[in-house]
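Peer 1: pasting the sequence and the predicted model now:
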Amino acid sequence: MRLEDYKYIYFLGIGGIGMSAIARWFHAKGFPVWGYDKTSTPLTKALEQEGIVVHYEDNLVHLPAEVLENKQETLVVLTPAIPAEHQEWAYLKENGYTIRKRSEVLGIITASAFTVAVAGTHGKTTTSSIVAHLLHQAGISCSAFLGGISVNLNSNLLIGTAAGERETIVVEADEYDRSFLTLHPDIAIVTSADPDHLDIYGDKEELIRTFQKFISQIKPGGCLILNENTDSRLTDQIQEGVQVIRYSLEAGDGVVQGLHIEGRWFNFDVQTPFGNIASLKLGLPGFHNVENTLAAVMVAQAMRVPATAIQEGVVTFKGVRRRFDFVFEGNGKVYVDDYAHHPKEIDAFMSSLRALYPDKKLKVIFQPHLYTRTRDFADEFAESLSKADELVLLDIYPAREKPITGVTSEIILNKVTSPVKTLLSKEELLGNLGKNREFDVLATVGAGDIDTLIEPIRNFLEKDAYGLE
């Protein structure tokens, strides 16, 4: 399949973070682009403002005339979240349209490029965003498909500007649904390979086998930057001639030295096989983000970015929305939002938050994501969330899943040891905040629709800071 064979691009599920990045890429390349999504969101509204036509009703009347009249020249891009009974999908299948998953299209886009792929059950969005920022700031023309909104770019897409030479692409390599197996990177980072998506993989062993397959697809002469704390079997199928560099905060070929916190800034040096760099200053808090930065720095070093440019890139990196995102400060209170939805991610976030505010009362609002993940990791969720002084658990966000009998947020709540804990609906949350203002640091955590509470909570805290009702 060649992209040159298509003139019109239609997206089923255009509002997803990964789908919208590809839609933006096609639009920037001059393709007419349309799409369907279930609901209007800030992301779909942004696509519409950029000139992409989006509709929100599953109805054949919304299929564009160009798509209906030019079947052979239309590429349909599909997200796995589209249900089997979707009318538009059924029509396009029955009429023989070319339909490809998002991951397949990403594989085609990157096939002829110099590709940096960032994989991992956690950390890949932040790490790929830092890589893209370091290269872009250093003047290396690259495109990047990101799994979150980069604050520096105000987008999940970066488009390279160089013409007439091999394109460099940074891409988030998603393990969900084995999507990353469409990629054949020149440089790969693997930040983690902890059990997750067991609804897809069944068990940890199958997840490990799939990561092994991804790593085996690194091109000969390429480089793997592998977190020291991952399973030692991940490299069992690696191709001969691929350089393996292991890293972590304290152990491996690449390490961090002299790490200390000044306010919100994490200051540190790095020691890597490519050379040492002193006095790095990261404004995105979190020990895990320092480790993510170390991996990104080694990619930049491998691509011959000078140390001074790396220092400048790190200090100017502003982060990714919903990753340790400071939403509000005032009246002695701090409000932070984070996308963490796996126990390991929550543990890293909470530990870093505690390091920043060691003596402050911490209230956490968490929305579990997926019934299967809640069922499989209830004990681990409870342990990581028990670091909060007060915990509010919201109902499970189902995403693509149907309810599972007996699996509710209560199975986590019953195991949590925080002195104050409660189970609320989203609608009850603001009332809870109004009755209980006894906290110094507030955090919203989760990957579902908890983000719709961010603005109402910010508004509540702003009014509270001025004594307004």
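Peer 2: Now that the structure is in, tell me what you want to look at. In this text, all values refer to a predicted model and were calculated from it rather than measured experimentally.
Peer 1: make it CA atoms for all contacts and neighbour counts henceforth
Peer 2: Noted.
Peer 1: which residues of the stretch 1-150 of the chain fall in helices?
Peer 2: 17-28, 42-49, 65-69, 87-94, 102-110, 124-137 (DSSP state H, counting those that start in this stretch).
Peer 1: who's in contact with stretch 302-318?
Peer 2: For stretch 302-318, the external contacting residues (C-alpha atoms under 8 Å, 6 or more residues apart in numbering) are 130, 133-135, 137-138, 150-152, 274, 277, 279-284, 293, 297, 300-301.
Peer 1: ranking the helices of the stretch 1-150 of the chain by burial, who's on top?
Peer 2: helix 124-137 (a mean of 26; mean count of other C-alpha atoms under 10 Å).
Peer 1: checking residue 261 next. Helix, strand or coil?
Peer 2: strand (DSSP: H, G, I helix; E, B strand; the rest coil).
Peer 1: for it, which non-adjacent residue is closest in space?
Peer 2: Spatially, and ignoring its direct neighbours in sequence, residue 261 is nearest to residue 267 (6.1 Å; C-alpha to C-alpha, 6 or more residues apart in numbering).
Peer 1: just send the helices of the stretch 1-150 of the chain back as JSON lines, with distance to residue 248 too.
Peer 2: What follows is these, written out as JSON lines (distance: least, C-alpha to C-alpha, whole Å):
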{"stretch": "helix 17-28", "distance to residue 248": "28"}
{"stretch": "helix 42-49", "distance to residue 248": "34"}
{"stretch": "helix 65-69", "distance to residue 248": "49"}
{"stretch": "helix 87-94", "distance to residue 248": "44"}
{"stretch": "helix 102-110", "distance to residue 248": "28"}
{"stretch": "helix 124-137", "distance to residue 248": "13"}
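Peer 1: presented hereafter is structure B, for comparison with structure A:
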Amino acid sequence: GSDVAYSDVTKSFKKQEVKIAIGPHRAINVPKNTQVVVFSPAVLESNPERKAARKRGIVEVSYPEMIGHLMVDKFGITVSGTHGKTTTTALLGHVLVKTKQDPTVIVGSFVKDFGERNERLGKSKLMVVEGDEYKASFLNYKPKIIVLTTIDEDHLDYYRDIKHIKAVFQEYLLRLPPDGIVIANADDQNIKDVLKAVASLKVVTYGIRAEYNFSSISFGKTSSSCVIRHHEEFERLEIPLLGMHNIYNTAAVFACARTLGIPSKEIAKAIKSFKGVWRRFDIRGTKKGVTIIDDYAHHPTEIRALINALKQSYAGRRIVFVYQPHQEDRFIKLFNKFIEAFDGVDLLYLAEIYAVEGRDGKHDSSKRLLVPLRAKKIKAFYYPTFASLKKELLSEVKKNDVMVFVGAGDITKLRSEFEKSIQ
């Protein structure tokens, strides 16, 4: 395979003895004996390696098309939604493994329970896949069950607006077979709108007043709990995740597992043993009295959910929020929502926008957030380079701070450098 830069993903592949070419994509990277080239939807037709494949008559298949092909002979379960799908997919996969269902699982991040890998190969017919909505990728999949977490405005470089997004989700649900099932978040208004248009489908709901409903919620420093009910049945869940959004994610998993016929107590036991996902409220540890957390949140809704979770679990401690916006197009189109996303942090440090190759080029800057944020009395600062930002963080950090590194770009590199320097 090939990628433009080293990352934790390429390192993981190298550990599995997969040969990865790092650097600018080049025709020479496609080996002589290649039969199929699988590409990410973000990789354009003009990519040198894709052009080389076509010139040599090699079959090109997008990643979603390949997943759809692999799902043909499986009992497929896809977890989709603008937010929450990675954690929900990982937790569902973990529950199915622990309850001896032996599924194949493909997740959009590293899962600690899978040995820091993003997949596991099972021997049963069950296949659990994180179904991405970018460029309507999930329309390539062939699931029997769709778990639907949230629908929100995002990927507006592809979708026109929320109406377009909901129409594509509707098409996705209508592709289920006649005996297909939707496991849906009943508290998400956009999901409710979509479900009205697909009334013929069997729908199982979860939420505060849904078929699978939760109550008696509490949050600790590293875990949370709730009671989940379904008709006369109820179970107390000890959840090694934080935030109200993860109560919803866990309820989705519980509802799906029960729909598959797994006993409640087995599900609860499996949930309690979950170790988590890379960069999803990833508590890295404490150095010099400073708690360091790494998180992938990159959308205003996700940022608000993360800050709420931090305030619940670290009440009374100073929250230092280090954020790197991801993709200029998202930053521009959701700019007003970003202004409202950071309420509750004590200090906000903005890194420069992480530009996505092939999707950016507008040359905006996260510095543009400073004036509107400061007008809201948020202590916000901008640093154009990781070097200058690291220097500021090391001089400003205090014992008992909660230092959170947030974003979908390469902000985790800054977190790693900060960790090493604070020792």
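Peer 2: Okay, I see it. What you see is a predicted model, and the numbers here were worked out from it, not measured in a lab.
Peer 1: any idea what the TM-score is?
Peer 2: Superposed pair, TM-score by TM-score structural alignment, normalised by the length of the second structure: 0.94. Supporting alignment: 414 aligned residues with a C-alpha RMSD of 1.7 Å.
Peer 1: circling back to that earlier point, of the helices of the stretch 1-150 of the first structure, which is nearest residue 369 of the first structure?
Peer 2: Closest approach to residue 369 of the first structure among the helices of the stretch 1-150 of the first structure (C-alpha to C-alpha): helix 17-28, 16.3 Å.
Peer 1: tilt between that closest one and helix 42-49?
Peer 2: Per axes from the mean of the first three to the mean of the last three C-alpha atoms, to 10 degrees, the angle that helix 17-28 of the first structure makes with helix 42-49 is 10 degrees.
Peer 1: distance from the chain centre to helix 17-28 of the first structure, please.
Peer 2: Relative to the chain's own centre, helix 17-28 of the first structure is displaced by 15 Å; criterion: C-alpha atoms, centre = their mean, to the nearest Å.
Peer 1: okay, that helix sits on what stretch of the second structure?
Peer 2: Aligned using TM-score structural alignment, helix 17-28 of the first structure spans no residues in the second structure.
Peer 1: hmm, who's touching that helix?
Peer 2: 9, 11, 13-14, 32-33, 43-44, 47, 52, 79, 102, 106, 145-148, 156-157, 159.
Peer 1: counterpart of residue 326 of the second structure over in the first structure?
Peer 2: By TM-score structural alignment, residue 326 of the second structure lines up with residue 369.
Peer 1: now do the contacts for the closest residue to residue 304 of the second structure other than its chain neighbours.
Peer 2: Sequence neighbours aside, residue 341 is the residue nearest to residue 304 of the second structure in space, at 5.3 Å (criterion: C-alpha to C-alpha, 6+ apart). Taking C-alpha under 8 Å, 6+ apart as the contact definition, residue 341 of the second structure lies against 300, 301, 303, 304.
Peer 1: report the buried residues of stretch 404-416 of the second structure.
Peer 2: Under the neighbour-count criterion of 16 or more other C-alpha atoms under 10 Å, stretch 404-416 of the second structure has 404, 405, 406, 407, 408, 409, 411, 412, 414, 415 buried.
Peer 1: Provide the aligned range in the first structure for it.
Peer 2: Under TM-score structural alignment, the match for stretch 404-416 of the second structure is residues 443-455.
Peer 1: please narrow the contacts of residue 341 of the second structure to those residing in helices.
Peer 2: Cross-referencing these against helices under DSSP state H gives 300, 301, 303, 304.
Peer 1: now do the aligned residue in the first structure for residue 80 of the second structure against residue 125 of the first structure, distance only.
Peer 2: In the first structure, the residue matched to residue 80 of the second structure (TM-score structural alignment) is residue 119. According to C-alpha to C-alpha, to the nearest Å, residue 119 of the first structure and residue 125 of the first structure sit 9 Å apart.
Peer 1: shared neighbours, the two?
Peer 2: residue 172.
Peer 1: number of nearby residues for residue 163 of the second structure?
Peer 2: Residues near residue 163 of the second structure, counting by other C-alpha atoms under 10 Å, number 12.
Peer 1: do the same with residue 271 of the second structure
Peer 2: Neighbours of residue 271 of the second structure under the rule other C-alpha under 10 Å: 23.
Peer 1: picking up where we left off before, contacts for the match of stretch 404-416 of the second structure?
Peer 2: 327, 335-341, 346, 362-369, 397, 399, 426.
Peer 1: do the same with stretch 225-237 of the first structure
Peer 2: Counting by C-alpha under 8 Å, 6+ apart, residues outside stretch 225-237 of the first structure touching it are 187-194, 208-209, 211-213, 215-216, 244-248, 251-252, 295, 298.
Peer 1: just want the most central residue of the second structure.
Peer 2: Centroid check for the second structure by C-alpha atoms, centre = their mean gives residue 86 as the closest residue, at 4.1 Å.
Peer 1: ok, now which ones touch that one?
Peer 2: In this structure, residue 86 of the second structure makes contact with 107, 108, 109, 130, judged by C-alpha under 8 Å, 6+ apart.
Peer 1: of these, which belong to strands?
Peer 2: 107, 108, 109, 130 (DSSP state E).
Peer 1: rewinding a little: can you select the buried ones from the contacts of stretch 302-318 of the first structure in PyMOL?
Peer 2: A single PyMOL command selects the buried members of these (16+ other C-alpha under 10 Å):
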select buried, resi 130+133+134+135+137+138+150+277+280+281+282+283+284+293+297+300+301
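Peer 1: so who does the closest residue in space to residue 220 of the second structure that isn't next to it in sequence touch?
Peer 2: Among residues not flanking residue 220 of the second structure along the chain, residue 313 sits closest, at 5.6 Å (C-alpha to C-alpha, 6+ apart). Contacts for residue 313 of the second structure (C-alpha under 8 Å, 6+ apart) come out as 219, 220, 221, 222, 242.
Peer 1: which of these are buried?
Peer 2: Neighbour counting over the contacts of residue 313 of the second structure (16+ other C-alpha under 10 Å) leaves 219, 242 as the buried ones.
Peer 1: closest to residue 350 of the second structure out of the contacts of residue 313 of the second structure?
Peer 2: Ranked by distance to residue 350 of the second structure (C-alpha to C-alpha), those are led by residue 242 at 24.1 Å.
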